[in-house]
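Student: here is a sequence together with a model predicted from it:
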Amino acid sequence: MRVPIVFVDANVLYSKTLRDWLFLLRKETCGDMFTVASSNDVIAEVLYRIRRNNIGGPGHLTSNVKEKIEASLDELVRDFPAGMVFPGDDTHDTHVYAASIACGATYLVTDDAGFSDVSDELPYEVHSADSFFQLIGENVPRAVDNVIRAQISYYRSQSDSKTLSEALTLAKCPTFAEIVYQHLQAMSGGNTTAGIAESVKPVVIDDAAETPAVPEGVL
């Protein structure tokens, strides 16, 4: 059976919180549960947004992000056929649609509602970052535990003292934030984390809340 390919959109890769969770979960599952793909166009969009929101930042800011994203991907889509037609309303999403097809994606992870609106017309399953992380938690809770352990020391070292759950909530992953919180509670008590992700009901995101404009550092 083919390992599912997850194509990741720019609105997910832009956030350091989401990048870290995605690539650390990929590492913990050893590529046996999913592999990660994206495209040159998506990375260009990520870098454009980072530079736009950090006009006076150093030159290495974007180059570091580019290098580390590319090093973490299993596949970088460099080309796809011309003339593909995205069934959604926003033609600017065509390159994501086309690159996802070109790599044979099983899942598209995006926070762009335009894909969810036409999900029945797409050859792959559409997930938000929140729902995809919950899916991983349902199937391999131990991987979530291990990523939590790997990230705790980083978050404790930050001057703003955000918790793992708070960072995920700011990154518009409220359901997974609650899952991580409950994992931490169970782990601290020496209890199993199996079944937690299934028990957490999806949390509706407040569309009025803005994604942080400044990326939280680099990978």
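Tutor: Right, received. Where do you want to start? Numbering: from 1, shown residues only.

Student: please count neighbours and contacts with C-alpha atoms only from this point.
Tutor: Noted.

Student: what comes up buried for the host helix or strand of residue 179?
Tutor: Residue 179 belongs to helix 174-188 when elements are defined using DSSP states H and E. Across helix 174-188, burial judged by 16 or more other C-alpha atoms under 10 Å covers 174-184, 186.

Student: same check, this time on stretch 106-114
Tutor: Counting neighbours by 16+ other C-alpha under 10 Å, one finds that the buried residues in stretch 106-114 are 106-112.

Student: helices along the protein, start to end?
Tutor: All helices of the chain, identified by DSSP state H, fall at 10-13, 16-28, 40-52, 60-72, 94-102, 113-116, 129-139, 141-157, 164-170, 174-188, 196-199.

Student: put this next to the previous one:
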Amino acid sequence: MISTFTVIFDANVLYGSRLRSLLMELSLSGLFRARWSADIHREWMTAISNNTGIDVTRLEKVRDDMDRAVPDAMVTGYEELITALNLPDPDDRHVLAAAIRCGASAIVTFNGKDFPVSELTRYGVHTKHPDEFIRDVDGLDPGVVAEAAIADRRHYQNPPLSIEDYIDGIRKAGLPMVASHLDKVRVLLAD
């Protein structure tokens, strides 16, 4: 059974491949409904391309894989809500608009300060740091994060990642609590 608890992933949590990959594995758990929009895709893809020089066409394959993996994730029809929203950075309004349109309870983001509580509560939305969000998901189904990490680590074949390198990558992705948790259950991560 798929949960009705819905979250929007902000572009900044989709920017880094390690976090994006783990979130995608967790999205398949059915414990929450992961959502994003074309604008969110465009934002993380543009940022990666601008910062790394990776061609956008390579990133379009990642985007398409994400959309296929979670077929109902794409939020549409939110554009007319954007202008009515009041956020410190007008460029973030599309994220809140998409959250409102799909009935999301939370925006998973590293930048909670960009989404003032006073504005979000009007729409029944709150922010959640990805480290806290992933730990909350594990609290719903203990072991699901370890299972997702096992599946995620299998994607890294060229070169393969050691458990230590995988956990270190999770830590560097801004997830110290998740990394600490995975370190404690590292025996479960072995192939």
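Tutor: Perfect, I can see it now. These figures come from a predicted structure and were not determined experimentally.

Student: now what about the TM-score between them?
Tutor: The TM-score (TM-score structural alignment, normalised by the length of the second structure) is 0.83; 183 aligned residues with a C-alpha RMSD of 2.6 Å.

Student: hmm, back to that, got the buried residues of stretch 106-114 of the first structure as CSV, with distance to residue 20 of the first structure columns?
Tutor: As requested, those are arranged in CSV below (distance: C-alpha to C-alpha, whole Å):
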residue, distance to residue 20 of the first structure
106, 21
107, 18
108, 18
109, 14
110, 16
111, 16
112, 20
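
Student: nearest to residue 90 of the first structure, out of those: which one, please.
Tutor: Proximity of those to residue 90 of the first structure, judged by C-alpha to C-alpha, is greatest for residue 112, which lies at 10.2 Å.

Student: so what's residue 31 of the second structure up against?
Tutor: Residues in contact with residue 31 of the second structure (C-alpha atoms under 8 Å, 6 or more residues apart in numbering) are 2-3, 5, 137, 140.

Student: switch to 7 Å and redo it
Tutor: Residue 31 of the second structure makes contact with 2-3, according to C-alpha atoms under 7 Å, 6 or more residues apart in numbering.

Student: and residue 155 of the first structure, how many neighbours?
Tutor: Residue 155 of the first structure has 15 neighbours, counted by other C-alpha atoms under 10 Å.

Student: before we move on, the earlier item: with the buried residues of helix 174-188 of the first structure in mind, which one is nearest to residue 149 of the first structure?
Tutor: Distances from residue 149 of the first structure to the buried residues of helix 174-188 of the first structure, taken by C-alpha to C-alpha, are shortest for residue 184, at 9.3 Å.

Student: quick check: the alignment partner in the second structure of that closest one vs residue 116 of the second structure, distance?
Tutor: Superposed on the second structure with TM-score structural alignment, residue 184 of the first structure falls opposite residue 186. Distance of residue 186 of the second structure to residue 116 of the second structure, given as C-alpha to C-alpha, to the nearest Å: 37 Å.

Student: and what of residue 62 of the second structure?
Tutor: Residue 62 of the second structure is 31 Å from residue 116 of the second structure, by C-alpha to C-alpha.

Student: output the helices of the first structure as JSON lines; include the columns distance to residue 84 of the first structure.
Tutor: Converted to JSON lines, those look like this (distance: least, C-alpha to C-alpha, whole Å):
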{"stretch": "helix 10-13", "distance to residue 84 of the first structure": "20"}
{"stretch": "helix 16-28", "distance to residue 84 of the first structure": "28"}
{"stretch": "helix 40-52", "distance to residue 84 of the first structure": "15"}
{"stretch": "helix 60-72", "distance to residue 84 of the first structure": "25"}
{"stretch": "helix 94-102", "distance to residue 84 of the first structure": "6"}
{"stretch": "helix 113-116", "distance to residue 84 of the first structure": "15"}
{"stretch": "helix 129-139", "distance to residue 84 of the first structure": "25"}
{"stretch": "helix 141-157", "distance to residue 84 of the first structure": "37"}
{"stretch": "helix 164-170", "distance to residue 84 of the first structure": "34"}
{"stretch": "helix 174-188", "distance to residue 84 of the first structure": "34"}
{"stretch": "helix 196-199", "distance to residue 84 of the first structure": "37"}
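
Student: nearest to residue 80 of the first structure among the ones you listed would be which one?
Tutor: Of all the helices of the first structure, it is helix 94-102 that lies closest to residue 80 of the first structure, at 5.8 Å by C-alpha to C-alpha.
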